[in-house]
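> Below: sequence and its predicted model.
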Amino acid sequence: MSRTETAPRSESSIPVFDGHNDTLLRLWADPTGQAAEFFFAGGAGGHIDAASAKAGGLAGGLFAIFPPSPRDQSLSDAMRIAPYDLPLPAPLTQSGAASDTVAMAAILFRLEARSKGALRVCRTVAAIEAAMAAGALATVLHIEGAEAIDADLAMLDVLHAAGLRSLGPVWSRPNWFGHGVPMRYPSSPDTGDGLTEAGRRLVRRCNELRILVDLSHLNEAGFGDVARLSDAPLVATHSNAHAICPVSRNLTDRQLAVIRDSGGLVGLNFATAFLRPDGQMDEDTGLDVMVRHLDHLLEHLGEGGVALGSDFDGAMIPRGIGSAAGLPALLDVMLGAGYGRELVERIAWRNWLDVLRRTWGG
């Protein structure tokens, strides 16, 4: 790891490209129906809007579509006290998930149309670079939980034509493609069966279309199936080190080695239950534990294999960051910990663009 004794302390010129947020879900689910209208005007709430992105240097990221399961209690609330083993929600229907997926995709495309160039849906790395150079928010369409896609994968082709460039086959609930990990602490990620035959077809077709396959939320068996099938770099968009926080959602050192050997990448998840050694969701979590995870990931993945995957708008994050506007606080802690500016830039955005280029081509 590149460390310097006199690391620069100004992070103001370092942009962030983030591997995961649930902002589209928040805008879609807002009970007033007005959140998307206020995304550029202020008052949208949550972790990401135009103002907070600009204030924090958030230059872009993978914007997830997550078809939700009905539930009575938020996961963050249920994970405040460890140990826990939360029951998995029931599987979704394809028709219901497809309806929700299209609705959230429409929000992103409407934001782009309304933005007058301030937000761009990007389908290539060149488009991301152009958006960042112009000061526009570079968004990439991602799906977390592929229930909207039929087993024959017709919907996958349609979504790819619309701009889909990254996909997580499962969220934690099971679907016809495979099995995710439960929200369980303490637990290994070895929690059940892997990909189904439909899941294996999905991975192969994603490789053909050059759609990134996200390992986050897959259980250990599914992770191994993707590793054996995929010819692309292995990527977990928002996961942490199991050696530090032994929750089922985090990656073991063996999994990190497999990702490293593929030339892949892991995005640091800001969700406090996946950061803290005690596995609890708690806003009063110091940023030093994030550096502990980064150090571990750098040791096992190398400097080209570590990035950020905040889970903004999808989880309880440390109070010291608070929203996208607080990203400079994390960069400052990294610089203060002795990370050289070049390494901070790689983690903040360059590594994401590198792995997307290797995955998408061009």
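That came in fine, so what should we check first?
> Could you use CA atoms for every contact and neighbour count after this?
Fine.
> just checking, Val203 touches Leu212?
No. Between Val203 and Leu212 there is no contact under C-alpha atoms under 8 Å: 9.2 Å.
> Off-centre distance for stretch 184-197?
Mean C-alpha position of stretch 184-197 versus that of the full chain (C-alpha atoms, centre = their mean, to the nearest Å) differs by 19 Å.
> Ok, stretch 27-46 next?
In terms of C-alpha atoms, centre = their mean, the centre of stretch 27-46 is set 21 Å apart from its chain centre.
> Tell me where the protein has strands.
Under the criterion DSSP state E, strands of the chain are mapped to 16-21, 58-65, 84-85, 119-121, 137-144, 164-168, 184-185, 212-213, 235-236, 265-268, 306-308.
> For the ones you listed, give me JSON lines that also has distance to Asp100 and mean neighbour count.
What follows is these, written out as JSON lines (distance: least, C-alpha to C-alpha, whole Å; neighbours: other C-alpha atoms under 10 Å):
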{"stretch": "strand 16-21", "distance to Asp100": "17", "mean neighbour count": "28"}
{"stretch": "strand 58-65", "distance to Asp100": "9", "mean neighbour count": "26"}
{"stretch": "strand 84-85", "distance to Asp100": "27", "mean neighbour count": "16"}
{"stretch": "strand 119-121", "distance to Asp100": "19", "mean neighbour count": "23"}
{"stretch": "strand 137-144", "distance to Asp100": "11", "mean neighbour count": "25"}
{"stretch": "strand 164-168", "distance to Asp100": "15", "mean neighbour count": "24"}
{"stretch": "strand 184-185", "distance to Asp100": "27", "mean neighbour count": "22"}
{"stretch": "strand 212-213", "distance to Asp100": "21", "mean neighbour count": "27"}
{"stretch": "strand 235-236", "distance to Asp100": "24", "mean neighbour count": "29"}
{"stretch": "strand 265-268", "distance to Asp100": "26", "mean neighbour count": "30"}
{"stretch": "strand 306-308", "distance to Asp100": "27", "mean neighbour count": "30"}
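> ok, second structure coming up, stack it against the first:
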Amino acid sequence: MTDALIPVFDGHNDTLLRLALGRAGRDARSFFDEGKTGHIDLPRARRGGFCGGLFAMFTPSRMSEGEELELSPRDPANFAPVSRHVAEPFTQRMIEMARSVEVLSGGDVVIARSVAEARLAMSDGKLAILLHVEGVECLKTDLSNLHGLYQAGLRSLGPVWSRKNEFGDGVPMSFPSSPDTGSGLTEAGRDLIRACNTMGIMVDLSHITEKGFWDVARLSTKPLVASHSNVHAICPSPRNLTDRQLEAIRASGGLVGVNFHVGFLRPDGQQNSATDLDQVVAHTDYLLEKLGEDGVALGSDFDGCTVPDAIGDVAGLPHLIDRYRLAGYGEELIRKIAAENWLSLLERTGI
């Protein structure tokens, strides 16, 4: 491993959910102590070069504080609908968790409301958080509470998680499967895409059905983005993207963040953490071929998935960077994938 750390701006993690649920005794103060569970805290982030990212706010179908969630694809209870009356206050709870982390950090963590703020924080050695909602069950269908979330710092959202809501339909976690598994956007979903385009909120297509993907592609005037998805031709999970979807993302000037979840990396779809980093490189190579050097980034899914043992947690990011070097990636390309492509994409989205 080289001594110089490559700065990483990552497209997706579930750390706020982990903190909000108090899993394994975690809370806002624990974010500043190096832990042995989970994937992200500030000491490990600094050791790994992680200097910013999109921090997701997700409301599970079922949750119990202090316990790990088991999102087995075989248990339909994990994918049951969630009401706004549950999701709205829980989303506010995660926003308050992010604010608590920011305040307790003494300036070392910043909730950025623009790319310019994120770049400044990162250049000053701070951790930049951009807030993202994963599955918009917290929104009213008339979008009357969207502005309040924007004022709180929301700059990115995924209309659906892997379940149906009032805005659209998400793909299941089955394997193998096509992403063409359900319906697309509802009228409220179409209104949401238009509002996001106007306000400068990024729309994330990870988790959406193929019909929903094409609905967004027809409506959106902004680059198409899948923050944490991989290649369906390599791993036939419905969470991954077909060649036709990748073509549309490239044509829009969009981006895909490589997901570290082993079940979305491996051709056999197995949840085996003893997965070689060659699998990450294989997906990255394929995405580079289809999207070009400006269309590929990282979307780890830290704190929400099973990552390869060779990465382990956020402190292990340099292992992946060195594996990219071994694969022949130049330093300029690595820096694009690690951070710059995300920041440039968010700028093009108007953030």
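Okay, I see it. Note that the coordinates shown come from a computational prediction; the quantities given were computed from them, not determined experimentally.
> Put one on top of the other, what's the TM-score?
After superposition, the two chains reach a TM-score (TM-score structural alignment, normalised by the length of structure 2) of 0.96; 348 aligned residues with a C-alpha RMSD of 1.7 Å.
> if we can go back for a sec, mind giving me CSV with the strands of structure 1 and columns for distance to Ser52 of structure 1?
Below are the strands of structure 1 laid out as CSV (distance: least, C-alpha to C-alpha, whole Å):
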stretch, distance to Ser52 of structure 1
strand 16-21, 12
strand 58-65, 8
strand 84-85, 33
strand 119-121, 14
strand 137-144, 11
strand 164-168, 24
strand 184-185, 32
strand 212-213, 27
strand 235-236, 25
strand 265-268, 20
strand 306-308, 17
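> Any idea which of the ones you listed gets closest to Ala97 of structure 1?
Evaluated with C-alpha to C-alpha, those place strand 58-65 nearest to Ala97 of structure 1, the distance being 10.1 Å.
> Contacts for that closest one next, please.
15-25, 53, 101, 104-105, 128, 132, 135-144, 166, 324-325, 327 (C-alpha atoms under 8 Å, 6 or more residues apart in numbering).
> What does Arg163 of structure 2 correspond to in structure 1?
Using TM-score structural alignment as the criterion, Arg163 of structure 2 maps onto Arg173 of structure 1.
> nope, Gly254 of structure 2 is what I meant
Aligning on TM-score structural alignment places Gly254 of structure 2 opposite Gly264 in structure 1.
> Can you give me every residue that contacts its match?
233-235, 305, 355.
> quick one: which of those residues sit in helices?
Using DSSP state H, Val355 are the members of those that sit in helices.
> Output the contacts of Gly264 of structure 1 as a markdown table; include the columns distance to Ala198 of structure 1.
Shown next, in a markdown table, are the contacts of Gly264 of structure 1 (distance: C-alpha to C-alpha, whole Å):
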| residue | distance to Ala198 of structure 1 |
| --- | --- |
| Pro233 | 21 |
| Leu234 | 19 |
| Val235 | 20 |
| Gly305 | 29 |
| Val355 | 26 |
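> which of the contacts of Gly264 of structure 1 tops the neighbour count?
Compared across those, Val235 has the highest neighbour count, 29 neighbours, by other C-alpha atoms under 10 Å.
> Please report how far it lies from Asp214 of structure 1.
The gap separating Val235 of structure 1 from Asp214 of structure 1 is 6 Å, by C-alpha to C-alpha, to the nearest Å.
> per the alignment, Pro186 of structure 1 corresponds to what in structure 2?
So Pro186 of structure 1 corresponds to Pro176, using TM-score structural alignment.
> Please name the residues that touch the residue mapped onto Thr275 of structure 2 from structure 1.
Mapped onto structure 1 by TM-score structural alignment, Thr275 of structure 2 lines up with Thr285. Residues near Thr285 of structure 1 by C-alpha under 8 Å, 6+ apart: 272, 276, 318-320.
> and if you look at Leu92 of structure 1?
69, 147, 175.
> mind redoing it with 10 Å?
67-70, 98, 145, 147-148, 173-176 (C-alpha atoms under 10 Å, 6 or more residues apart in numbering).
> To which residue of structure 2 is it aligned?
In structure 2, the residue equivalent to Leu92 of structure 1 is Val82, according to TM-score structural alignment.
> Quick check: the gap between its match and Leu219 of structure 2.
From Val82 of structure 2 across to Leu219 of structure 2, the span is 26 Å (C-alpha to C-alpha).
> likewise Gly330 of structure 2?
Gly330 of structure 2 is 36 Å from Leu219 of structure 2, by C-alpha to C-alpha.
> Translate Thr91 of structure 2 into the numbering of structure 1.
Aligned counterpart of Thr91 of structure 2 in structure 1: Thr101 (TM-score structural alignment).
> count of neighbours near its match?
Neighbours of Thr101 of structure 1 using other C-alpha under 10 Å come to 26.
> And for Leu356 of structure 1?
Neighbour tally, Leu356 of structure 1, other C-alpha under 10 Å: 23.
> right, and it touches Ala127 too?
No. Judged on C-alpha atoms under 10 Å, Leu356 of structure 1 makes no contact with Ala127 at a distance of 11.8 Å.
> re earlier: how near is the match of Leu92 of structure 1 to Asn165 of structure 2?
Separation of Val82 of structure 2 from Asn165 of structure 2 (C-alpha to C-alpha) stands at 8 Å.
> if I look at these two, which residues touch both of them?
What both Val82 of structure 2 and Asn165 touch, as defined by C-alpha under 10 Å, 6+ apart, is the set 135-137.
> now the angle from the lengthiest helix in structure 1 to strand 164-168?
Ranked by residue count and defined by DSSP H, the top helix of structure 1 is helix 94-114. Compare the direction of helix 94-114 of structure 1 with that of strand 164-168 by axes from the mean of the first three to the mean of the last three C-alpha atoms, to 10 degrees and you get 140 degrees.
> Helix 94-114 of structure 1 vs structure 2, mean deviation?
Once fitted to structure 2, helix 94-114 of structure 1 is off its aligned match by 0.5 Å on average (mean C-alpha distance after the TM-score superposition for structure 1).
> how far does that helix sit from the chain's center?
Computed by C-alpha atoms, centre = their mean, the separation of helix 94-114 of structure 1 from the middle of its chain amounts to 18 Å.
> Which neighbouring elements make contact with it?
Judged by 3 or more C-alpha pairs under 10 Å, 6 or more residues apart in numbering; DSSP states H and E, the packing partners of helix 94-114 of structure 1 are helix 23-29, strand 58-65, strand 119-121, strand 137-144, helix 154-162.
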